[in-house]
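K.L.:
the following comprises the amino acid sequence and a computationally predicted model.
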Amino acid sequence: MSTAPEILWTATEAAAATGGRAAGTDWTATGVSIDSRTVKPDDLFVALQGPNFDGHDYVAAALAAGAAGALVSRVPAGLGDGAPLVVCADTFAGLGDLGAVSRLRAPARIAAVTGSVGKTSTKEAMRQALSALGPTFATEGSLNNHWGVPLSLARLPRSAEYGVFELGMNHAGELGPLSRQVRPHVAIITTVEAVHLEHFSSVEAIADAKAEIFEGMDPHGAAVLNRDNPHYARLVAAARTQGLSRVLSFGSHEDADAHLIECSLHATCSGITASIRGERIQYCLSMPGRHHVLNSLAVLLAVSALGGDVVEASKALSRVPPMKGRGQRKRVELPQGSFTVIDESYNASPASIAATLQVLGRSDPGAGGRRIAVLGDMLELGAQSPQLHAGLAQPLAEVGVDLVFCSGPNMRHLFDRLPAAMRGAHAADSAALAPLVAKAVRAGDVIMVKGSAGSRMGRVVDALLESGSAAGQAGNEAATAAAAR
């Protein structure tokens, strides 16, 4: 039996939270939106202002699309006298106020996730694990920055028993304010890697910036850290300096609080045996790859730190849905057979490409097929960019990739390093590369597409899907089969 959506905000509550005044008709909202193009019925639309846009220009469109009301700093021209509004001094500050009040009134136990790679997939695994234990809210997509975090907090239901928030940064000083807004009971740092080097003097400086996540935590909070990472000791010291009484670790190290005993890696899933704070458990993870295996240990360790049932939570990890741009697999039908696309187009770094290449290496092509990697530029790597791109040649060869397509000036360094037999094509950008890849693929191929968000490698994925009849590949069936072995 369906239940009515929970009311998040009334006009009176929103006015009180933001120090504003309610105008026009009364309203109640079951959601919060900052985008008039995706606003849903009964959302509160927040009219943010930026250097190239003004949300006040779209208030009328949001209300016409069904928004319950709008948070504005001025009444837009053309609205009727009865328009359902809350008028405050500054809508960005008002969004922060909504988030702050929502966090104060929510009884939920809160987890925050950051790290150089693996934030969103770990957040989604955490959502799935905690949902098996009680009503759980989590950040939608990658709303992890200075406006995404307060927006997510403003959406936190009163009824949630657990909340999971993704926190991101690419400069020092960004994570601390986000942590102080979320005030997590548990914070996970998945790993520290050579990402955003353009903005940092060293990887150690990146570790220090990641450690800012501890700034919003009270002394009873728990830090969940990667014991296998070279910067583990640095992060432990930062957590202790912040006054945290609980510092927990995960990884393959035998002294880790959650340590991997053994795992069976497959193309679409993994079977895992682990010890979580002394409790031996076995479970199946629907996300393939050793990097996801290790992050699943962090998830279960965080569940334990929140007081949840680790065994029940582990059962849910076989049902983590594949995410677009982060490993989602599609089978594309051709007249003579089919090929498989592994969509990793959302983002990329040296560490994440190396990890996903391991997944490609475990994906067996069909008859006459090949393993193909389609790679776009990794961005924000600074002066080390040429060698970091060229350095991908070795992991490509190690996992048995047959053919490599590259786009962007940075990936030219990799393309020139490859043996002639592995060179598919290089193009200036993804738009130019997409038709070359679509023309080259054949039945039996397994094609992994990856690049930084700015490289827009989703164009290549779209071209591949449009080249035949795409059907979703039921990766969870393989996970269920593995679990039954």
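P.N.:
Yep, it's here.
K.L.:
from now on I want contacts and neighbour counts done on CA atoms only, so please keep to that.
P.N.:
Will do.
K.L.:
so what's the residue nearest the centre of the chain up against?
P.N.:
The centre of the chain sits closest to Thr120, judged by C-alpha atoms, centre = their mean, with a distance of 1.8 Å. The neighbourhood of Thr120, defined by C-alpha atoms under 8 Å, 6 or more residues apart in numbering, consists of Gly141, Ser142, Glu166.
K.L.:
next, the one to line up against it:
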Amino acid sequence: MSLWTAADAAAATGGRLRGDWIASGVSIDTRTLRPGDLFVALTDARDGHDFVAQALSKGAAAALVSRIPGDVPDDAPLLVVPDALTALEQLGRAGRARMTGKVIAITGSVGKTSTKDMARIALAGQGGVHAAEASYNNHWGVPLTLARMPADTDFAIIEIGMNHPGEIAPLSRLARPHVAMITTVAAAHLEAFGAIEGIAREKGAIFQGLAAVGTAIIPEDLAVTPILRDCADAAGAIVLGFGRDGMARLLSAGAADGGLDCRARITGETVGFRLQTTGVHFAMNAVGVLAALAAAGADLPLAARHLGDWRPPAGRGAVESLGGIRLIDDAFNANPASLSAGLATLAGLQGGRRVAILGDMLELGADEIALHRAVADDPSMAAVDLVHLAGPRMRHLHDALPPAKRGEWAAEAVQLASRAATLVRPGDIVLVKGSKSSKISTVVDALRMSARPAEPQARG
């Protein structure tokens, strides 16, 4: 497959060619590079120019560089540009310009990646679908996704994230979506924004990149919904709300056989769908996905049917049976909204003792102590039997819990991980959740390790 010819890549970036080549993909990492890829030598945590020779030896079609490394052959196929990141953005812009299908962009404080994956899977059988890999949603992830997009793509799903003000609008303008969806707005990255209203305005900036007569899909049930609606109105978008109310609404979500049987009404049409998860928050996002896909011209009943093929990604709420317990692995990240959703999932599962193992939530700003302490008052906490906690911030939740619910507290997650097998017992339903850098995922790893059968001993 030809994704980029040398001439097309040079025209997009204004770069200087060395050699003639055809690239079938675009890569920024030699560890995942495939033969035929154009290797882009970004300068980020490490300088990609140090890996150009390795990329070429692994079969890269060419390398996009801002300087020619001394260890590459004189005849190495290259595209030389002033700045590699700027050139990647230019490739992404050109990739978007030549694509005539529909683009859906997704952002939100919680659920961006799982919602993007829902949309990708729901579009099965509806033409060529291109979606961001993993959580490629930042200043290099969005242009990389666009640069990798085949010209004949029918539907593209672009994930857009942020850590600081001013990041979302430029990425949305690069993607130029026909439909833009916000999953939710919650207290995440408060250190950079100061208040949830600031986060809402930043999320609403995704509508600034909408193509003409674009559609804004917004959560209907939030205190900051009026801010999101104002942002959409300012962009001249068609506004479609989703949630328990709105033009796209969840009518019912009943637990059955480890999943949810759901009914929704999407702009006047009632559809049923099944999700392989018990988290009702996933059902809410599924309603938003169906609304977004319908707005993009997809077949709504077919999309609803294929939602049953979606599974929560690793670390984001998947439920698994593990050595006599049921584990909800939600350890990828956390903020107050996603933690509340995780606790609701735990409370909704029937069976044995419900145990929560929680790590610190980070980047919450000046109110972080109060936000951790407030978890004790979460409505779902009444159904939780025992809470083990790790991290200095979670100490405040430990102190706020009633004594009967207090499990162990440790300064670091690895301390809980070292005795993970003693924190639970057979029959328990266990939620593990915390910010990624809290390292609460080490508890998940330890639980999985303790559930493995012992290796047979060699006999002499």
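P.N.:
Structure received. Everything quoted here is computed from the prediction, not taken from an experiment.
K.L.:
how alike are these chains, TM-score-wise?
P.N.:
Once the chains are laid over each other, their TM-score by TM-score structural alignment, normalised by the length of structure 2 reads 0.94; 453 aligned residues with a C-alpha RMSD of 1.8 Å.
K.L.:
show me what the residue nearest to the centre of structure 1 aligns to in structure 2.
P.N.:
Thr120 of structure 1 maps onto Thr113 in structure 2 when the alignment is built from TM-score structural alignment.
K.L.:
quick check: end-to-end length of stretch 211-219 of structure 2?
P.N.:
21 Å (C-alpha to C-alpha, to the nearest Å).
K.L.:
and the helices in the stretch 351-460 of structure 2?
P.N.:
When assigned using DSSP state H, counting those that start in this stretch, the helices of the stretch 351-460 of structure 2 occupy the ranges 368-373, 394-400, 413-417, 420-423, 441-451.
K.L.:
so which of those gets nearest Val72 of structure 2?
P.N.:
The closest of the helices of the stretch 351-460 of structure 2 to Val72 of structure 2 is helix 441-451. By C-alpha to C-alpha, the value is 40.5 Å.
K.L.:
read off where that closest one ends up in structure 1.
P.N.:
Aligned by TM-score structural alignment, helix 441-451 of structure 2 corresponds to residues 458-468 of structure 1.
K.L.:
and for stretch 416-424 of structure 2?
P.N.:
Under the alignment (TM-score structural alignment), stretch 416-424 of structure 2 falls on residues 433-441 in structure 1.
K.L.:
what separates the matching stretch from the chain centre, distance-wise?
P.N.:
Remark: stretch 433-441 of structure 1 is offset 28 Å from the chain centroid, using C-alpha atoms, centre = their mean, to the nearest Å.
K.L.:
same question, stretch 126-134 of structure 2
P.N.:
Using C-alpha atoms, centre = their mean, the mean C-alpha position of stretch 126-134 of structure 2 is found 14 Å from that of the whole chain.
K.L.:
how far does that stretch stretch from one end to the other?
P.N.:
Start to finish, the residues bounding stretch 126-134 of structure 2 are 22 Å apart (C-alpha to C-alpha).
K.L.:
check stretch 23-42 of structure 2 too.
P.N.:
Using C-alpha to C-alpha, the span of stretch 23-42 of structure 2 from its first residue to its last is 18 Å.
K.L.:
and for stretch 381-388 of structure 1?
P.N.:
End-to-end distance for stretch 381-388 of structure 1: 8 Å, by C-alpha to C-alpha.
K.L.:
what does stretch 245-264 of structure 2 give?
P.N.:
For stretch 245-264 of structure 2, the separation between the terminal residues is 11 Å (C-alpha to C-alpha).
K.L.:
dump the residue contacts of the corresponding residue of structure 1 for Ile369 of structure 2.
P.N.:
Following TM-score structural alignment, the counterpart assigned to Ile369 of structure 2 within structure 1 is Pro386. With contacts taken as C-alpha under 8 Å, 6+ apart, Pro386 of structure 1 has the following neighbours: Asn410, His413.
K.L.:
roughly how far does Pro386 of structure 1 sit from Ile206 of structure 1?
P.N.:
In this view, Pro386 of structure 1 and Ile206 of structure 1 are 20 Å apart by C-alpha to C-alpha.
K.L.:
equivalent analysis for Arg329 of structure 1, please.
P.N.:
Relative to Ile206 of structure 1, Arg329 of structure 1 is positioned 32 Å away (C-alpha to C-alpha).
K.L.:
now stretch 27-38 of structure 1: which residue numbers in structure 2?
P.N.:
Counting by TM-score structural alignment, stretch 27-38 of structure 1 sits on residues 21-32 of structure 2.
K.L.:
show me what counts as buried in that stretch.
P.N.:
Burial within stretch 21-32 of structure 2, assessed by neighbour count using 16 or more other C-alpha atoms under 10 Å, is assigned to Trp21, Ile22, Ala23, Ser24, Gly25, Val26, Ser27, Ile28, Asp29, Thr30.
K.L.:
what do you get for stretch 273-291 of structure 2?
P.N.:
273-291.
K.L.:
residues in structure 1 aligned with that stretch?
P.N.:
Against structure 1, the aligned range for stretch 273-291 of structure 2 is residues 283-301 (TM-score structural alignment).
K.L.:
now for the closest residue to Leu334 of structure 1 other than its chain neighbours, how many residues are close by?
P.N.:
Leaving out its chain neighbours, the residue that sits closest to Leu334 of structure 1 by C-alpha to C-alpha, 6 or more residues apart in numbering is Gly468, at 5.5 Å. By the other C-alpha atoms under 10 Å criterion, the neighbourhood of Gly468 of structure 1 contains 16 residues.
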